[in-house]
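Enquirer: compute the structure for the input listed below.
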Amino acid sequence: MPWTADAIPDQSGRIALITGANSGLGLESARALAAHGATVVLACRSRRKGEAARSELIASVRGGGGLEVLELDLADLQSIRRASQWLADQYGRLDLLLNNAGVMAPPRTLTRDGFELQFGTNHLGHFALTLLLLPLLRGRSDARVVTVTSGAQYFGRIAFDDLAAEQRYDRWAAYSQSKLANVMFALELQERLAADGSGVASLAAHPGLARTNLQPASVAANGSKLEALSYRLMDPLFQSAAMGALPQLHAATAPSARGGEHYGPDQWGGMRGWPTQVRIAPAALDAAQRRQLWEVSETLTGIGR
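Expert: Reported below is the predicted structural model:
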């Protein structure tokens, strides 16, 4: 029998923070967790969009947990520090962290801190946020960090000699790099948490092909008619955002899920279907590269050292 959101255990009394919670996978994850009693912090770059999502969730989720909006720009380390401090002051604890937000294949752009936008947002932003929030997760029963990647991880390579893509920028290669980095971070975090005897678990998940705002945002940013046509032709393959959110919800809540595991759809080579444990990109299994990525990430963000 497939795992659905109905199988989520009672989340009453638990606090979940979801990045990019105003749309797509993040919004559907927030809907499911709130419906099962969690207090959900909607961490969004735009407060206006976050408030709109909160209003929509309040109207659709009856009798669920609380909903808060937190302004968070993962492309800005100062914003990440402010948001982390707000959560510490407001709640002083955290049970679930869903590193869900992301950008996909824009023209070469830099974050406020000078990082290539995709590596800076998808990986470094979540790296910094997670390390700053770990003190709030430690000591909580069944605390989990779920980092959302994609099937692009299987095509990724970490260009340690050109992480800012100054020598050459290929937007899809940069996206794949950031998604591989997500998995490497999730695995390395689990290794370090286990070595410290922490009860916090780190897992990864990917949605397969899911309809979210990533596709139209990518088309709009690049103005590619060919890309727009490709998405229209592929549309029958895409599943809903609610289905795409199931792997990360399973990783975040299923009693059977364990640290270090990776979840994705079970059909069509991981493109769609119900959540199941799926293979990890071979490149992410290289422990030496994972350690190198961690050390570089500490140096670049100034967090963790």
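Enquirer: only C-alpha atoms from now on, for both contacts and neighbour counts.
Expert: Noted.
Enquirer: what are the boundaries of the strands in the stretch 151-300 of the chain?
Expert: Per DSSP state E, counting those that start in this stretch, the stretch 151-300 of the chain carries strands over the ranges 201-205, 262-267, 272-277.
Enquirer: of all those, which one is nearest residue 26?
Expert: Closest approach to residue 26 among these (Cα to Cα): strand 201-205, 12.7 Å.
Enquirer: what packs against that closest one?
Expert: Packing contacts for strand 201-205, counted by 3 or more Cα pairs under 8 Å, 6 or more residues apart in numbering; DSSP states H and E, involve strand 144-148, helix 171-195, helix 246-253, strand 262-267.
Enquirer: and with 10 Å instead?
Expert: strand 96-99, strand 144-148, helix 171-195, helix 246-253, strand 262-267, strand 272-277 (3 or more Cα pairs under 10 Å, 6 or more residues apart in numbering; DSSP states H and E).
Enquirer: what's the closest of those to residue 3?
Expert: Of the helices and strands packed on strand 201-205, nearest to residue 3 by Cα to Cα is strand 272-277, at 6.6 Å.
Enquirer: quick one on the thing from earlier: any chance of the strands of the stretch 151-300 of the chain in CSV, plus distance to residue 33 and mean neighbour count?
Expert: Below are the strands of the stretch 151-300 of the chain laid out as CSV (distance: least, Cα to Cα, whole Å; neighbours: other Cα atoms under 10 Å):
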stretch, distance to residue 33, mean neighbour count
strand 201-205, 16, 30
strand 262-267, 18, 24
strand 272-277, 16, 22
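Enquirer: between the ones you listed, which one is closest to residue 117.
Expert: It is, among the strands of the stretch 151-300 of the chain and with distance given as Cα to Cα, strand 201-205, at 21.1 Å.
Enquirer: quick one: residues contacting the residue positioned nearest the centre of the chain.
Expert: In the chain, the residue lying closest to the centroid (Cα atoms, centre = their mean) is residue 100, at 2.4 Å. Contact analysis of residue 100 by Cα atoms under 10 Å, 6 or more residues apart in numbering lists 17-21, 24-27, 29, 43, 122, 126, 146-149, 205-206, 245, 248.
Enquirer: now the other sequence, so there's something to compare against:
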Amino acid sequence: MTWSFNSIPCQEGRIAFITGANSGLGLDTAYALLSKGATVILGCRNIEKAEQAREKLVDGTGSQTVEVLQIDLSDLENVNRALEKIALKYTKLDLLINNAGVMAPPQTFSKQRLELQFAVNHISHMALTLNLLPLLAKKPGGRVVTVSSGAQYMGKINWEDLQGEKKYDRWKAYSQSKLANVMFALELSERIKAACLDLASLAAHPGLARTNLQSTSIKSNGSWQEAIAYKLINPIFQSSRMGSLPQLLAATNHNAKNGEQYGPRFNFRGHPKICRIAPLALNSDARAQLWSVSEKLIESFVDITQGKKLLSRK
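Expert: Predicted coordinates:
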């Protein structure tokens, strides 16, 4: 049976926090959840664009239950301030969608001197998740959906040069960050299971979806070769709206289970189905190593103590 937007169950009473929600997959995900009655928090770096997105969502859905939260995933101190605001306002959270991302920029470092893609795509989302875990665990059925990419299958973790300081390849760094997304989602699912928590961690990838990631990457690198290549393959890209379906299924389908990953039926495009996880992400020792390294990078800036306690419960 084909899973579509009409398959999304009622979301009334649920609170969802989506990062990167002012455009692309995040905006389409917010629209779908709002249309089904959810309260949605738009986590966005640019507050003006976030407000514009909010207006668009209110006009399109008629729902007023959408709020804006400024968050810059390239700065863990900013992430911590955003989390403090959430803690002051909300007593529970039902859904966290780790959606925001950057793709293949020139060599750039975060505020904490981490390679930008590793920082934004993986580290800050892990920080968000572990900090928010107590809110997600307040009521049964909380979910964390981490958005990856087909690049996970080409990714490798460069343990000797994790931040690309010795040698930087923007596409290898991107693939590394997307593999890290899946490794985190799967490791979180295993720790949730071991702690007997009524939570679920799932991954999703959009296939080839037409978002601003591609154009931003081409523009920032000034590559005419990539611009031509993108124009040639652009016709096979599916819409951002279709690309959002895997993460919506992972977030809302009652049959979606902890530890699963969803993607397009035909790998690059199509309605969502369960899909295979990158083989390198199945290595439990590598996942544990990434988790440990990531925790150390996060702990000085974001309080993840309570989340760690929940996951260590036996």
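Enquirer: and the TM-score between them?
Expert: Once superposed, chain against chain, the TM-score is 0.97 (TM-score structural alignment, normalised by the length of structure 1); 302 aligned residues with a Cα RMSD of 0.9 Å.
Enquirer: now the helices and strands packed on strand 201-205 of structure 1 as CSV including distance to residue 61 of structure 1?
Expert: Shown next, in CSV, are these (distance: least, Cα to Cα, whole Å):
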stretch, distance to residue 61 of structure 1
strand 96-99, 19
strand 144-148, 23
helix 171-195, 30
helix 246-253, 17
strand 262-267, 25
strand 272-277, 23
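Enquirer: relative to residue 59 of structure 1, which of these is closest?
Expert: Using Cα to Cα, these put helix 246-253 closest to residue 59 of structure 1, at 21.3 Å.
Enquirer: which residues of structure 1 fall in helices?
Expert: Ranges of helices in structure 1, per DSSP state H, are 24-35, 47-60, 77-90, 117-118, 126-137, 171-195, 214-222, 225-234, 241-244, 246-253, 287-301.
Enquirer: mean shift of the fifth one relative to structure 2?
Expert: Helix 126-137 of structure 1 differs from its equivalent in structure 2 by a mean of 0.7 Å after superposition (mean Cα distance after the TM-score superposition for structure 1).
Enquirer: picking that back up, deepest of the helices of structure 1, which one?
Expert: Each of the helices of structure 1 was scored by mean neighbour count; the highest is helix 117-118, a mean of 30, by mean count of other Cα atoms under 10 Å.
Enquirer: mind checking how far it is from the chain centre?
Expert: For helix 117-118 of structure 1, the separation from the chain centroid amounts to 14 Å (computed by Cα atoms, centre = their mean, to the nearest Å).
Enquirer: same check on stretch 162-175 of structure 1?
Expert: Stretch 162-175 of structure 1 has its C-alpha centroid displaced from the chain centroid by 21 Å (Cα atoms, centre = their mean).
Enquirer: repeat for stretch 237-250 of structure 1
Expert: That offset, for stretch 237-250 of structure 1, works out to 13 Å (Cα atoms, centre = their mean).
Enquirer: and for stretch 272-291 of structure 1?
Expert: The answer for stretch 272-291 of structure 1 is 15 Å, by Cα atoms, centre = their mean.
Enquirer: residue range for that stretch in structure 2?
Expert: Alignment of stretch 272-291 of structure 1 against structure 2: residues 269-288, by TM-score structural alignment.
Enquirer: hmm, residue 115 of structure 1 is touching residue 178, no?
Expert: No: in this structure, residue 115 of structure 1 is not within contact of residue 178 by Cα atoms under 10 Å, at 11.9 Å.
Enquirer: now the common contact residues for these two.
Expert: Counting by Cα under 10 Å, 6+ apart, the shared contacts of residue 115 of structure 1 and residue 178 are 121, 124, 163.
Enquirer: list the residues that contact residue 12 of structure 1.
Expert: Neighbours of residue 12 of structure 1 in contact, by Cα under 10 Å, 6+ apart: 33-39, 64-66.
Enquirer: now the residue nearest to residue 103 of structure 1 when sequence neighbours are not counted: how far from residue 109 of structure 1?
Expert: Spatial nearest neighbour of residue 103 of structure 1, excluding adjacent residues (Cα to Cα, 6 or more residues apart in numbering): residue 118 at 6.0 Å. Applying Cα to Cα, to the nearest Å, the value for residue 118 of structure 1 to residue 109 of structure 1 is 8 Å.
Enquirer: overlap in contacts of these two?
Expert: Residues touching both residue 118 of structure 1 and residue 109 (Cα under 10 Å, 6+ apart) are 164, 171.
Enquirer: what is the equivalent residue in structure 1 for residue 134 of structure 2?
Expert: By TM-score structural alignment, residue 134 of structure 2 lines up with residue 135.
Enquirer: distance check, its match against residue 239 of structure 1.
Expert: 36 Å.
Enquirer: check residue 151 of structure 1 too.
Expert: 14 Å.
Enquirer: more neighbours: these two, which one.
Expert: Ranked by neighbour count (other Cα atoms under 10 Å), residue 151 of structure 1 and residue 239 place residue 151 first, with 21 against 18.
Enquirer: test my guess that that one contacts residue 209.
Expert: Yes: using Cα under 10 Å, residue 151 of structure 1 is in contact with residue 209, at 8.6 Å.
Enquirer: report the set of residues contacting both of these two.
Expert: Joint contacts of residue 151 of structure 1 and residue 209 (Cα under 10 Å, 6+ apart) are 270-271.
Enquirer: can I get the strands of the stretch 151-300 of structure 1 in a markdown table with distance to residue 5 of structure 1?
Expert: A markdown table is the format used below for these (distance: least, Cα to Cα, whole Å):
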| stretch | distance to residue 5 of structure 1 |
| --- | --- |
| strand 201-205 | 15 |
| strand 262-267 | 14 |
| strand 272-277 | 10 |
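Enquirer: right, and the ones you listed - which one's nearest residue 91 of structure 1?
Expert: Closest among the strands of the stretch 151-300 of structure 1, using Cα to Cα: strand 201-205, at 20.3 Å.
Enquirer: picking up where we left off before, closest one to residue 2 of structure 1 among the helices of structure 1?
Expert: helix 246-253 (10.6 Å).
Enquirer: once aligned to structure 2, how far is that closest one on average?
Expert: Looks like 0.1 Å for helix 246-253 of structure 1 (mean Cα distance after the TM-score superposition for structure 1).
Enquirer: neighbour-wise, give me the winner out of the shared contacts of residue 115 and residue 178 of structure 1.
Expert: Ranking these using other Cα under 10 Å puts residue 124 first, with 29 neighbours.
Enquirer: if I look at the residue nearest to it when sequence neighbours are not counted, how far off is residue 291 of structure 1?
Expert: Leaving aside its chain neighbours, residue 124 of structure 1 sits nearest to residue 297 (6.4 Å; criterion: Cα to Cα, 6+ apart). For residue 297 of structure 1, the distance to residue 291 of structure 1 (Cα to Cα) stands at 10 Å.
Enquirer: between the two, which contacts overlap?
Expert: residue 185.
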